[in-house]
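Peer 1: Make a model of this:
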Amino acid sequence: MWATLPLLCAGAWLLGVPVCGAAELCVNSLEKFHFKSWMSKHRKTYSTEEYHHRLQTFASNWRKINAHNNGNHTFKMALNQFSDMSFAEIKHKYLWSEPQNCSATKSNYLRGTGPYPPSVDWRKKGNFVSPVKNQGACGSCWTFSTTGALESAIAIATGKMLSLAEQQLVDCAQDFNNHGCQGGLPSQAFEYILYNKGIMGEDTYPYQGKDGYCKFQPGKAIGFVKDVANITITRTGPRR
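Peer 2: Prediction:
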């Protein structure tokens, strides 16, 4: 029995089968290779202890991605800059946890007569949806919701796709009950843009991902709101 043990261990090493504790995820050599490539791409460095933890998390995410992509789904998953984090870590660091109530704004708006399609995918109709942006560790999701909706509305109306300044909303919209990186609401951000008479572009007011002082320049505003209203319920029920 003891004579065969070295041969079994050698065979396991040649096959790339890792030896690991019962409470640990067994990470193979291919997963280690992809993790080191990912570290290089995203310029990640760790202490020895943290490296082991992040490798385990990365391997777990890698397997979930592969399992999903091998299934019959309408979308694909891929690695990104968060692939060394668990969902619990991402939720704790990036996701807003406090409940928020919509700011209802009363206004006049033009009601169409229909008929209406069950859904519209503006991505398939032309350049009407701006690319995905990254808010970083700032709780500014409300600013990206605001600019994304306004960018699409302007593109649909004019054919011109703009990139509007989320950082202006982070820095300047506090008088409308918004709180920069501590949260806010798109409805209140639209009201700010309306009464402020404009929002600048990303190129002249770049995103910093942190609270700052207001640097709005009226002469450089490129996006405007004529009126704003929340449409939440129709006669037949909620509108999705």
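Peer 1: switch to C-alpha atoms for all contacts and neighbour counts from now on
Peer 2: Will do.
Peer 1: can you give me the strands in this protein?
Peer 2: Listed in chain order, the strands found in the chain under DSSP state E are 199-200, 221-223, 233-234, 237-238.
Peer 1: okay, those in JSON lines with distance to Thr105 and mean neighbour count next?
Peer 2: As requested, the strands of the chain are exported to JSON lines (distance: least, Cα to Cα, whole Å; neighbours: other Cα atoms under 10 Å):
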{"stretch": "strand 199-200", "distance to Thr105": "20", "mean neighbour count": "26"}
{"stretch": "strand 221-223", "distance to Thr105": "20", "mean neighbour count": "18"}
{"stretch": "strand 233-234", "distance to Thr105": "13", "mean neighbour count": "9"}
{"stretch": "strand 237-238", "distance to Thr105": "17", "mean neighbour count": "8"}
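Peer 1: among the ones you listed, which is nearest Asp121?
Peer 2: Among those, strand 237-238 comes nearest to Asp121, with 19.2 Å by Cα to Cα.
Peer 1: Second input sequence below; structure requested for side-by-side comparison:
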Amino acid sequence: MVSSKAFLLAILGCACLCSSILAARELSDAAMVERHEKWMVEYGRVYKDTAEKAQRFEVFKDNVAFIESFNAGNTKFWLAVNQFADLTNDEFRATKANKGFKPISTSVPTGFKYENLSVNALPTTVDWRTKGAVTPIKNQGQCGCCWAFSAVAAMEGIVKLSTGSLISLSEQELVDCDTHSMDEGCEGGWMDSAFEFVIKNGGLTTESNYPYKAVDGKCKGGSKSAATIKGHEDVPVNNEAALMKAVANQPVSVAVDAGDRTFMFYSGGVMTGTCGTELDHGIAAIGYGVESDGTKYWLLKNSWGTTWGEKGFLRMEKDISDKRGMCGLAMKPSYPIE
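Peer 2: Okay, the predicted model is just below:
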């Protein structure tokens, strides 16, 4: 039979343990509050009242827990707390930064100028940044015009390869002026349609001449063209080998499903695993390569600033079993022709 003394000691021990757990939790919460405060300062986040701040803190805390749990696993890539850390995944999926690509169900078939190239004759690694064909990372902000950034990135690349000059071109001109087709500025658009506008418009002006504002604006007619294209083609759908042929020769516009939580907080490494194929975000394929462990990857340029991903860039696994490609990147690729 347990003595009263032993019973009392057990109770006291339990009380001390509970107190320690509560103290640890309070310390942990205090540290998380401080972390949230620093994050708010870093990203210039301001809330309308204490209630919203408390709500956002809980979301922030949940996201941090998810990121740390993911990074503790055995994966080929990792996540980090970034500018989206106080958004739920549902909110992120609905934000304009993650909605901007509007694929059409039917399109007119085009030629594919790289059809007869042999994949075996292509270089094993391509990075158009090293050839000076990629401008620095840009940030679309809360305007859903990823389609414009994707199209401009591909166009900047082919102009550099054709003329020898890398020119930062204007996404805002597309946002403001390309409004007579299916493109709708900050409400979304399609890269092929952007290419069509550039052809009809006689080119696109420079970023410095028509700066990005991250909102729909009135078209400033008469902007001096800095570069133009003669046409555009689609890469054969669901064909990573065909996409490789195109990317080996120029930067290519691609669309992906960017709604997954791991995409939301991607920070580095080669993204592997599974993700959706409901295309909602336009980016640019600017190369490909092979990791030291043999993992093949696509090199992609995003438009969410340098605090996301590998200083704004992303690597995704290449040649997966799903013909649509990682996150659907092989479903709707296209490129301009100079």
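Peer 1: still on that earlier bit, now the strands of structure 1 as CSV including distance to Gln100 of structure 1?
Peer 2: CSV is the format used below for the strands of structure 1 (distance: least, Cα to Cα, whole Å):
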stretch, distance to Gln100 of structure 1
strand 199-200, 24
strand 221-223, 26
strand 233-234, 18
strand 237-238, 19
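Peer 1: Out of these, the one nearest Lys124 of structure 1 is which?
Peer 2: Each of those has some distance to Lys124 of structure 1 by Cα to Cα; the shortest is strand 221-223, at 23.7 Å.
Peer 1: Does Asn230 of structure 1 touch Tyr109 like I think?
Peer 2: No - contact between Asn230 of structure 1 and Tyr109 fails when scored by Cα atoms under 8 Å: they sit 10.0 Å apart.
Peer 1: circling back to that earlier point, point out the one among the strands of structure 1 that comes closest to Met1 of structure 1.
Peer 2: Nearest to Met1 of structure 1 among those is strand 237-238; the distance by Cα to Cα comes to 71.4 Å.
Peer 1: Alignment lookup: Val170 of structure 1 to structure 2.
Peer 2: Residue mapping for Val170 of structure 1 onto structure 2 gives Val175, with TM-score structural alignment as the criterion.
Peer 1: can you pull the contacts of its match?
Peer 2: With contacts defined as Cα atoms under 8 Å, 6 or more residues apart in numbering, Val175 of structure 2 is in contact with 145, 148, 184-186, 216-217.
Peer 1: Buried ones from these, can you make that a PyMOL selection?
Peer 2: Burial among the contacts of Val175 of structure 2 is assessed by 16 or more other Cα atoms under 10 Å; the matching PyMOL selection reads:
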select buried, resi 145+148+184+185+186+216
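Peer 1: preserved in structure 1, out of the contacts of Val175 of structure 2?
Peer 2: Among these, those whose aligned partners also touch in structure 1, counting by both residues aligned by TM-score structural alignment, their matches' Cα atoms under 8 Å, are 145, 148, 184-186, 216-217.
Peer 1: Of these, which pair is most distant in space?
Peer 2: Taking Cα to Cα, no two of the kept ones among the contacts of Val175 of structure 2 sit farther apart than Ala148 and Gly217, at 14.2 Å.
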